[in-house]
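S.K.: Below are the sequence and a predicted model; questions follow.
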Amino acid sequence: MDTTLLADTDYPLLNIFWTMLELFLWVLWFFLLFKIITDIFRSHDLSGWGKAGWLVLVILLPLIGVLVYLIARGQSMTKRDIEQAQETQAAFKSYIRDAAASGPDGGGGRSHVDDLAKLADLKDKGAITEEEYQQAKAKILA
């Protein structure tokens, strides 16, 4: 008896595609479930009891709970996603501004680059001489 022929026809190609579709739908389902649970906890307009109720509904009756949640609160999910993205971007920009303002030495004041730019500007305007510029530059870089 030839076992390799039996193994080749044991799982037809259509069953492979069906299995891949089922796997994809499971991954999609879990992604949607985690997205909704995250949205429940992040929602500021729900009370603690409201969050608990939605969570119980989504966990105990997952298909019905997820569909009802999407119908009832689907548009507000998008608004909360946008608000969170804007808050994250604002926090990132604030961090960048604070980091750039602190300068390379970690202090809260001006950086050496700012001081050198002001010195160069003073020299260009003729307020200080080349010798004074070089002395002040050496002092800043030391």
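M.R.: Happy to help now that I have it.
S.K.: hey, let's count contacts and neighbours off CA atoms from now on
M.R.: OK.
S.K.: Touching, G103 and D115? I think so.
M.R.: No - if you go by Cα atoms under 8 Å, G103 and D115 don't touch, sitting 11.2 Å apart.
S.K.: SS state for P104?
M.R.: coil (DSSP: H, G, I helix; E, B strand; the rest coil).
S.K.: ok, which stretches of the protein are helices?
M.R.: 3-8, 13-42, 48-60, 62-102, 112-125, 130-141 (DSSP state H).
S.K.: mind putting those in a markdown table, mean neighbour count included?
M.R.: Shown next, in a markdown table, are these (neighbours: other Cα atoms under 10 Å):
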| stretch | mean neighbour count |
| --- | --- |
| helix 3-8 | 9 |
| helix 13-42 | 13 |
| helix 48-60 | 15 |
| helix 62-102 | 13 |
| helix 112-125 | 14 |
| helix 130-141 | 13 |
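S.K.: put this beside the first:
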Amino acid sequence: MDVVDSLWDWVLVLLFWFLFFAYLLILWQILTDLFRDRELSGWWKAVWVLFLVAFPFLTALVYLVARGRGMSERQVAAVHQVRADTDAYIRHVATASPAEQIAGAKALLDAGTITPDEFATLKAKALA
């Protein structure tokens, strides 16, 4: 009987920690959404944060019901913006001009890192 009690105690502890971390995740999402929203004034943000501190569970529930749709729209917009920025950066880095590629290969040749044959190969590849 002792093992069963300790097993259920362990399950309850795990359930408690799971719910606690789920609550922290929701709280983090609410706070990031509050500060991501540019249409909401600073005073309203302060009011939401004050209520999140004073009445955390009730305020989180009210926030998710009242602003849930806008929250998801802002999250999707942020994801699209990050993806667009990443794609633009990758295109910028990946599409070095042939002159830049040849200049980089020439610098490697001058430093003695590559041989003249390797420089010729890199130059032909850049011009292709």
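M.R.: Looks like it arrived, so ask away. Predicted, not measured: the structure shown is a model, and the values here were computed from it.
S.K.: how big's the offset between stretch 59-71 of structure 2 and structure 1?
M.R.: Stretch 59-71 of structure 2, aligned to structure 1 and superposed, deviates on average by 0.6 Å (mean Cα distance after the TM-score superposition for structure 1).
S.K.: quick check: that stretch aligns to which part of structure 1?
M.R.: The aligned range for stretch 59-71 of structure 2 in structure 1 is 65-77, by TM-score structural alignment.
S.K.: Contacts for the matching stretch next, please.
M.R.: With Cα atoms under 8 Å, 6 or more residues apart in numbering as the contact definition, stretch 65-77 of structure 1 has outside contacts at 33, 36, 39, 54, 57-59.
S.K.: Mind doing that once more with 10 Å?
M.R.: 29, 32-33, 35-37, 39-40, 42-43, 54-59, 62, 64, 82-83 (Cα atoms under 10 Å, 6 or more residues apart in numbering).
S.K.: Please apply the same query to stretch 29-36 of structure 1.
M.R.: 23, 25-27, 38-40, 42, 54-55, 58-59, 62-63, 65-66, 69-70, 73-74, 77.
S.K.: Map L55 of structure 1 across to structure 2 for me.
M.R.: Using TM-score structural alignment, the equivalent of L55 of structure 1 in structure 2 is V49.
S.K.: That match contacts P56, correct?
M.R.: Yes - counting by Cα atoms under 10 Å, V49 of structure 2 does reach P56; the two are 9.2 Å apart.
S.K.: Thanks a lot, catch you later.
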